[in-house]
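Asks: No letters, just coordinates:
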C-alpha cells in the first residue's frame, strides 16, 4: 500500500543553546509540517542518487546521477512504470511544460532531450559536445504552433525553436561571454538565468534582454549555486550564497529617447543572510528558504546538528527580514552533503515545498486546522483545542468533539482533576448513552463516583439501571446523607427500587440508628407502594410528611391502631385529620385508643 512517512524536525539549533530562562518560555507552534516521500522512491534511492527534481501538479520528475529520469506521483509511486533512460551521466536540470505533456532534460554528457509522454512527434535529442548545466522549456511548448521553444545553458544561453517552411530546428545565441550558465527558469514571456556575474532576464515578447542583476558576493559560483524561482509572471526570487533579492518586472510609463526596453526590473527586497541559500520559494507575501550553515571562522562546521539543512519561513524587508519559523531537517545522509547537494522545488498554487537531497525527498506544507488541534493536544492545551473543534468541526478531517472530549476527560482524570472532568462530561457526552455509561464506569474504577453523580443524566439519555444502582450503592456505603438526597432527587423509574431496598436493609442491620437511611427506606417503600411499611417508618421517625402520605394514598385503614402515635407526634394535625375523616375512621376506634391517655379531652372537645 502506498504511504507517505511522517518526518520529524527540530527547531533551529541556535534555540537549543539559549539560557534556561528562554527555554522555559512557551513553545511556539510550527508553521509547516513535513512528510518523507517513500514507496517506489525508496527502491530507486537504493541504487541511485537524486541530482535534480522538477515538480508539476500531475507528477514529479526526478533526475539521477546515473542519468535516469523517474516519473513519480506525489507520494513516490511510479506512474505507469514511466522511467526515461535519458543520459549517460548526471542529469543537471529538468523542465516541464505547463500541461505536463513534455519534459526537457540536460546533462554533463552534453545531451539535451525533449520527451513527450503522449506523442513522440516533438521528441528531440541534441548533442552539444560539452556539459549542459541548465535547460528550460517554454511553458506553452505543448501548444500547436508555439514554436516549440526551449533554452539551454552551457557557456552561452541558446534559444532553440522550430520554425520556417519545413519546421527546421533553429538556434539563436541570446547571451554569452560571462561564464557558465548553471540555472534557467522560464515563465510567460520571461526567461531568467544566472552566470558567474549575475542574473539576467530576457523578454521573449520583445526579443530583448531587460536587466542585469549583479552577483554581489565573493563566493565561488560553482560551489554556491544561484537559485531562481518565479513567484508569478512578474516577480522573480533570487537566493544566491548569502544574498536574497526579490525582483519585480514593471512596464515603463514613458517612452525614453535612449531606446531602452519597454520593461525594467525593480528590486523590492534585498538583504544579506548569515547562512547559504540552497533554494527559495514563495509563500504568500513571505519567503521559504532552504538554508545551510556557513562554516565557522576555523573553516569547519561547528557541530553535527548545525550541518543539517534548515527550512526557514521569513518575511522580507528592503534590507532585512524577520524569521517566522526555522526547522532543522534530518535528511538521510545529511552529514556528508554540502550546499549544492540540496534543492528546493515548489508548487506555489498548492503551497507544497519539496526538499531534495541525494538520498531523500521531503515534502513540506502549511499546517492545517487538524495539525493545529494535534499540536494543542500534544501540549496539553485541551481547552483551546476544544474551542477550535467546536468552531470548525465541519472542516476537520482527523478530530471531532466526541473523541477529543474523551481524550480531555482521560487527561483530567490522570491529573486527578475529578470535579472538572465531571462537569465537562455534560458538555462532551451530551446525549450519548454509551459514552455516559463508559465514563461513569471510569469514575467508578478510580473510586470517584461521588464526583460524577451530580451530573449523571436522568433523561435524554436514560442510562442502564445498573449505573444508577451502582452510584446509589456507593453513597449507601459511604455517605448516608447524600444517599438520601439521591433517593429523593432521582425518579424511581431509573433503577430497580427493590434492589436498592435489599441493599439498604442489609446496611441497616449494621447501623440501625441511622435516621438518613431510615428516611431513605421510607421513601423507597413509598415508591414501591408498600405504604404500610413506609408509614411505620415515617411515624417512627416522626417524619413531617406522615400526614401527607396518609392523605395522598388514603391510608386511613392503616392508622386505626396508630392514633396514639399520631397524637404524640403532632396532635393539631392529627385531630384535624381525624375530625375531617370521621367517615373513614369511626370515632369508636379513635376513643378506644385515646381513653388510655389523659389528652383524650382534646379530641372530644373538638
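Replies: Looks like it came in fine. Because the structure is predicted, anything quoted here is derived from the model rather than measured.

Asks: contacts, neighbours, all on C-alpha from now
Replies: Fine.

Asks: and the gap between residue 57 and residue 183?
Replies: The gap separating residue 57 from residue 183 is 22 Å, by Cα to Cα, to the nearest Å.

Asks: Between these two, which is the more surrounded one?
Replies: residue 183 (23 against 16; other Cα atoms under 10 Å).

Asks: The more buried one is in contact with residue 222, isn't it?
Replies: No - between residue 183 and residue 222 there is no contact under Cα atoms under 8 Å: 11.1 Å.

Asks: Show me what counts as buried in the longest strand belonging to the chain.
Replies: Criterion DSSP state E: the longest strand present in the chain is strand 263-283. By 16 or more other Cα atoms under 10 Å, the buried positions in strand 263-283 come out as 263-265, 269-270, 272, 275-283.

Asks: what's the helix or strand for the spatially most central residue of the chain?
Replies: What sits nearest the mean C-alpha location of the chain, by Cα atoms, centre = their mean, is residue 371, with 1.1 Å. Using DSSP states H and E, residue 371 sits in helix 369-378.

Asks: after that helix comes which helix or strand?
Replies: helix 382-392.

Asks: now that next one against helix 369-378, angle please.
Replies: Helix 382-392 and helix 369-378 are oriented at 160 degrees to each other (axes from the mean of the first three to the mean of the last three Cα atoms, to 10 degrees).

Asks: my read is residue 113 is in a strand, agree?
Replies: Yes - with DSSP: H, G, I helix; E, B strand; the rest coil as the criterion, residue 113 is located in a strand.

Asks: out of everything not next to it in sequence, what's closest to it?
Replies: Leaving aside its sequence neighbours, residue 113 sits nearest to residue 125 (Cα to Cα, 6 or more residues apart in numbering; 4.6 Å).

Asks: Just give me how far the helix or strand harbouring that neighbour sits from the chain centre.
Replies: Residue 125 is part of strand 124-127, with elements assigned from DSSP H and E. In this view, strand 124-127 has its centroid 48 Å away from the chain centroid, taken as Cα atoms, centre = their mean, to the nearest Å.

Asks: outside of the following helix or strand past it, which residues touch it?
Replies: Going down the chain from strand 124-127, the next helix or strand is strand 134-137, by DSSP H and E. Strand 134-137 has contacts (Cα atoms under 8 Å, 6 or more residues apart in numbering) with 92-97, 103-106, 112, 149-154, 181-186.

Asks: Against residue 106, how distant is residue 133?
Replies: 7 Å.

Asks: Which residues are in contact with each of those two?
Replies: Residues touching both residue 133 and residue 106 (Cα under 8 Å, 6+ apart) are 92-93.

Asks: Pick out whichever of these two has more residues nearby.
Replies: Applying other Cα under 10 Å to residue 133 and residue 106 shows that residue 106 carries more neighbours, namely 32 against 25.

Asks: sec struct for that one, please.
Replies: Counting by three-state DSSP, the backbone at residue 106 sits in strand.

Asks: OK, contacts around it?
Replies: Counting by Cα under 8 Å, 6+ apart, residue 106 has contacts 91-94, 112-113, 132-135.

Asks: Please compare the first structure with the one that follows:
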C-alpha cells in the first residue's frame, strides 16, 4: 500500500534543490546553500566561546593536554591551519593506578568552531572513509578520517535526527520532516524529500546508486520504502505502521531491522515479509524515550542496545549467487512485471545468540577486542539533598560477550553535560590503518577513545618510574641503548632502596639481553658492567655481584673486578672460592695474584679443599710442577698419573716409590694378594713400561728394591717382558728370585727357556725354597743326573717324573741309575713295564725288567701289566695288517682307473673341419692327451714323425699291427730321450 506522502515540490514541478536552498536561506542568517562552497560557510561561522581546557576531565581523571608527542601530526589543509584536529588528553596522571589504563582519550577539536558550543551536534556517522557530523541547526559537516573538511552545508531547517552514509552517498532525516540524500563528493548530486512528519531514521538501499531507493521512519509510525517509479517520481511502500514511532532502522545485507513500540522487527527484503519480531521486555521504558543503538558485529551478526537490554542477533546472509539473481532494475519490494519471479526465495534464519540485562541505560554500543563489547552507559540525573539536579558523566564499559559481565568501567569526563539526555550521546567505531578509534559524541563535546598501545603503555610506565615494566615491553619499541637505560634506571632504584640482590639479578638480565648487537653497543655494555661492578664492590655487596658477574672472557671486563671478588671469598668462604676458581676461566683474573693469596691463606690455616683448588689452578695456568708439592701433601692417589700426564716423572724420579705408595692406605700393600695389587697398579705399570726409554729400567728396579716394593718389580718386569724382552736380558737372576717369590708356576718354564741367569744362584734359591722340580731340572742341566734322580725318587717318589727325566736326558747313565734305583720300588718297576716305548727301547725292554726283579719284591698288578704288554704287541700287529690292506686296496683302485682311462674310447665330431682334413690325407691318425681328464688331440702321422718314416696305408691287418707297434716303440724311445 502506497503512502500518500509525495513531495509537494515534485507535484508542482519545481526543482526541489532550489526550494531547499530558498528555505535554508530564510531560516538563519548563518545558513548557506546546499551548493555553497565550504569556505563561504566557514567565513560566516562565529567563533565558539573560549573554554577552560587546561583542566579537562575525561575517564574520571584529570588530564594535561601537553601529554604526548611534540610533533603536530594534524595534517591541516590550506585555509584551516587554525583548526586542531584532536586534542590529546593525558589519561595517566592518577597515582593510585597500578596498571596502565585500557583506553587513552583525545578530544575532538577539528570541527568548525560553533560545533559543540552554539550549534550542538545532534547526530553523526563514522564511516571507514568519511566522518559526517550533523547539528540541531540542520548543518552537515563532512570530513575525511584526518578531520580535513570535505563539505559543510545547511541541509535542514531543524534538528537532524538521523544521518546515514554508504561511503558514496549520504542520507539525513530531520525533525522538519525532510530527508536529504546526496553524493558526498559531488555537490550537485543532491535531492530533498518532504515526509511532513519528523524523521527519526533513514537508510539507503545497498544499491542506491542504481535503484535510488531508501527506507525511513519517524513520528508517523510508518516504515516506508521509497523509490523512483518508471516516470521518475517517488513511490512509497509502507512496510509497517500503527506500532508507535519508529526510533531506529538498520540494514544488514538483505535484512532490515526497525524498532518501535512493538519491539524489534526483522524484515527480509527478498521475501517481502517480516520474518521475526523480538518483543520488548515488559520492564523496559517507553520506546521513544531512549532510542536504541545498533552496531553490526560481523556480516551476519547485529548488536542492539536498547534502554538497559542488549541483544546479539545472528542472521543468515546471502551468498554471491543469491545476490546475482536479485532484481536489478526496480525495487526488490515493489512488485512489477520486471521484478516478479517465481523462483523460491531462500529461507532466512534468525537466531538470538545472547540477551543481557544491564544495570544502566545504553547510550552507545560497539564491538571491542577479545570477545568484548564496548558500552556507553547513561545514568539519568539525580537530585542531591538540596534538590539540585546533578547530571552524571557517561561511563565506558567493557562487557564480556560470553557472560554479560562488566570487566572494565571508566567514567568519561565530557564537557557541558548539563541538560543532556541519553539520546544526546552516541558511540561509534572507526577502524583505522594504525588503530581502532571509538568516538564518544554528545551534543556538546566529542572524545575519541583508543585502546592503549604498547607505546602508550611504555610512556605510562616511564612516567610512573615503572622501569622494569617499561623494559619488558620495549624490545621492539626502543633502540638497544634506550632500552638498556630503562633497565639501569630500574637497577638504580633498587639499589637506592637497598635491594641489592634483586638489582644484581636484573643487572645480569639487562646486560645479557644486549650482547647480540653491534660492536660499539657491546663496548658500552662492557663499560656499564665495569661501572656497576665497582659500585657493588665499593658498597661491599660482592656476594650479590658474584652470582651475576659474566663468566666468559668475551666480555673482556677488567681483571681487577674478578681479583676483588676472589680476594673477598678466599678469606671468607673456602667452598665458594673453590667453586669460582673451578668455574671461572683463568683469563678473567690475575692468576699470579690469586695464587699468592691462596698460598698465604694455606700458610695460616690448613685446608685440603683450598690446597686441592690451588693445585688445580697451577695446572690451569700451565705450572703443573708447582702443583706436585700440594698433591703430595694431599696424598693424592692419582699423583703418579698426574706426573705421567704432565711429563714430570723424570723430575721426581726418586719420589716415584713414595708416590706409588699413595695409592694404598698405610701398609695395605703388604697384606693384599698379588692379583689385587696387579689390578690397582695396572695403570702405574703401564706408564713405567710406556716410559721405558725415558726411565732407566735398572734405576726403577733399584728404587723399588730399596723401598721393599718387590711386587712392583715383579709386575713391572712381567709387563716389560711382553713388550720388550730385550731390556730384560740382564735381569735373569732377579727374575728367578721374583718368580720364586710371587709366581712359582712360571719359574720352571723360565729356567728351561732362558740362560740369562746364574745357575748356581738358581740352584741355591730352589734348594732354599725346596723347589724339587725346578732343582731336578737345574741338576740335570749341569749333569748331576744321579743327584737329580735321587731327588725325584726320594723326594717326589714319582716314577712318571723320573722316567720323563731319563727320556729327556736320553743318556744311558741316567737310565741305568733309574733302573738300578727302581728295582726295590714296585711302583717304579710297574711304571717302567707299562711305559716302555720306542724311545726307551734302546735302554731297556719290559722283558729285561721282568728278569731283573728281585724275588723278594712283590709288585701289585704285575700280571695285568704283563698282559697289557702282550695286548699292545698283538694290537700293533693287527694295526699294521689293516694299514697294509688299505694301501693295497687303494693302489689297486688307482691302477684300474688308469688302465680304464687308457682303454676307453672318445666320441668325436665327424663334421669337425680338422678331423675331415686328417681323414683326407690317407695317413695313420694318432691321438694323445697330456691329462686323463681332457679329451685327446688328433694329429696325422706326418705331423708326429720325421720325414722318411713309413706312411703307407695298409689294408692288411697284420701290417697295420706291425705299423702300430713301430710307431709305439718310436714314441716310447722319444719320451725316454726327452726325460734324459
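Replies: Structure's in. What do you need? All values derive from a computational prediction rather than experimental measurement.

Asks: Need the TM-score from the superposition.
Replies: Overall, the chain-to-chain superposition scores 0.64 on the TM-score scale (TM-score structural alignment, normalised by the length of the first structure); 532 aligned residues with a Cα RMSD of 6.1 Å.

Asks: quick one on the thing from earlier: from the contacts of residue 106 of the first structure, which two are the most distant?
Replies: 113 and 133 (12.9 Å; Cα to Cα).

Asks: What about residue 63 of the first structure, how many residues nearby?
Replies: 30.

Asks: Alignment lookup: it to the second structure.
Replies: Aligned by TM-score structural alignment, residue 63 of the first structure pairs with residue 134 of the second structure.

Asks: how close does the nearest residue to residue 7 of the first structure once chain neighbours are set aside get to residue 5 of the first structure?
Replies: Leaving aside its chain neighbours, residue 7 of the first structure sits nearest to residue 35 (4.7 Å; criterion: Cα to Cα, 6+ apart). Distance of residue 35 of the first structure to residue 5 of the first structure, computed by Cα to Cα: 5 Å.

Asks: what does residue 66 of the first structure give?
Replies: From residue 66 of the first structure to residue 5 of the first structure the distance is 26 Å (Cα to Cα).

Asks: more crowded one of those two?
Replies: Neighbours per residue, other Cα under 10 Å: of residue 66 of the first structure and residue 5, the larger number sits with residue 66, 18 against 14.

Asks: How much space separates that one from residue 119 of the first structure?
Replies: The gap separating residue 66 of the first structure from residue 119 of the first structure is 25 Å, by Cα to Cα.

Asks: got it, and residue 197 of the first structure?
Replies: Distance from residue 197 of the first structure to residue 119 of the first structure, by Cα to Cα: 39 Å.

Asks: Those two: which has the busier surroundings?
Replies: residue 197 (17 against 10).

Asks: Would you enumerate the residues in contact with the nearest residue to that one once chain neighbours are set aside?
Replies: Excluding the flanking residues, the one nearest residue 197 of the first structure by Cα to Cα, 6+ apart is residue 215, at 5.6 Å. If you count contacts by Cα under 8 Å, 6+ apart, residue 215 of the first structure has them with 196-199, 240.

Asks: let's see it at 10 Å
Replies: 194-199, 221, 226, 240-241, 243 (Cα atoms under 10 Å, 6 or more residues apart in numbering).

Asks: Which one of the residues you listed is nearest to residue 40 of the first structure?
Replies: residue 226 (30.5 Å).

Asks: Residue in the second structure paired with that closest one?
Replies: By TM-score structural alignment, residue 226 of the first structure lines up with residue 292.

Asks: for that match, what are its contacts?
Replies: Contacts of residue 292 of the second structure by Cα under 10 Å, 6+ apart are 247-249, 258-260, 264, 304-310, 362-365, 423.

Asks: Please pull up the equivalent of residue 581 of the second structure in the first structure.
Replies: By TM-score structural alignment, residue 581 of the second structure lines up with residue 487.

Asks: My guess is its match contacts residue 521. True?
Replies: Yes - look at residue 487 of the first structure against residue 521 with Cα atoms under 10 Å: they come within range, at 9.1 Å.

Asks: list residues touching both of these two?
Replies: With Cα under 10 Å, 6+ apart as the test, residue 487 of the first structure and residue 521 both reach 500, 527.

Asks: The two: which has the busier surroundings?
Replies: residue 521 (24 against 19).

Asks: Would you check how far apart the more buried one and residue 503 of the first structure are?
Replies: Applying Cα to Cα to residue 521 of the first structure and residue 503 of the first structure gives a distance of 10 Å.

Asks: Spell out the residue ranges of the helices in the stretch 451-600 of the first structure.
Replies: Remark: helices assigned in the stretch 451-600 of the first structure by DSSP state H, counting those that start in this stretch are 465-478, 480-489, 497-508, 515-527, 531-541, 546-553, 563-569, 571-580, 587-594, 600-605.

Asks: among the ones you listed, which is nearest residue 16 of the first structure?
Replies: helix 465-478 (51.5 Å).

Asks: For the closest one, which helices and strands make contact with it?
Replies: Under the contact definition 3 or more Cα pairs under 10 Å, 6 or more residues apart in numbering; DSSP states H and E, helix 465-478 of the first structure sits against helix 433-445, helix 449-452, helix 480-489, helix 497-508, helix 515-527.

Asks: Let's see that with 8 Å instead.
Replies: Of the remaining helices and strands, those touching helix 465-478 of the first structure by 3 or more Cα pairs under 8 Å, 6 or more residues apart in numbering; DSSP states H and E are helix 449-452, helix 480-489, helix 497-508.

Asks: among the ones you listed, which is the most enclosed?
Replies: Mean neighbours per residue, mean count of other Cα atoms under 10 Å, is largest over those for helix 449-452, with a mean of 21.

Asks: What mean distance separates it from the matching residues in the second structure?
Replies: Average distance, helix 449-452 of the first structure versus aligned residues of the second structure after superposition (mean Cα distance after the TM-score superposition for the first structure): 6.5 Å.

Asks: Let me have the helices and strands packed on helix 465-478 of the first structure in TSV, adding distance to residue 415 of the first structure as columns.
Replies: Below are those laid out as TSV (distance: least, Cα to Cα, whole Å):
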stretch	distance to residue 415 of the first structure
helix 449-452	14
helix 480-489	26
helix 497-508	33
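
Asks: Please name whichever of those helices is nearest to residue 48 of the first structure.
Replies: So among these, helix 449-452 is nearest, using Cα to Cα, at 61.9 Å.

Asks: who's in contact with the closest one?
Replies: 418-419, 422-423, 440, 443, 471, 474-475.

Asks: same question, stretch 494-502 of the first structure
Replies: By Cα under 8 Å, 6+ apart, stretch 494-502 of the first structure touches 458, 462-466, 468-469, 472-473, 521, 524-525, 527-528.

Asks: now, which of those residues sits nearest residue 358 of the first structure?
Replies: When those are compared against residue 358 of the first structure (criterion: Cα to Cα), the nearest one is residue 463, at 60.8 Å.
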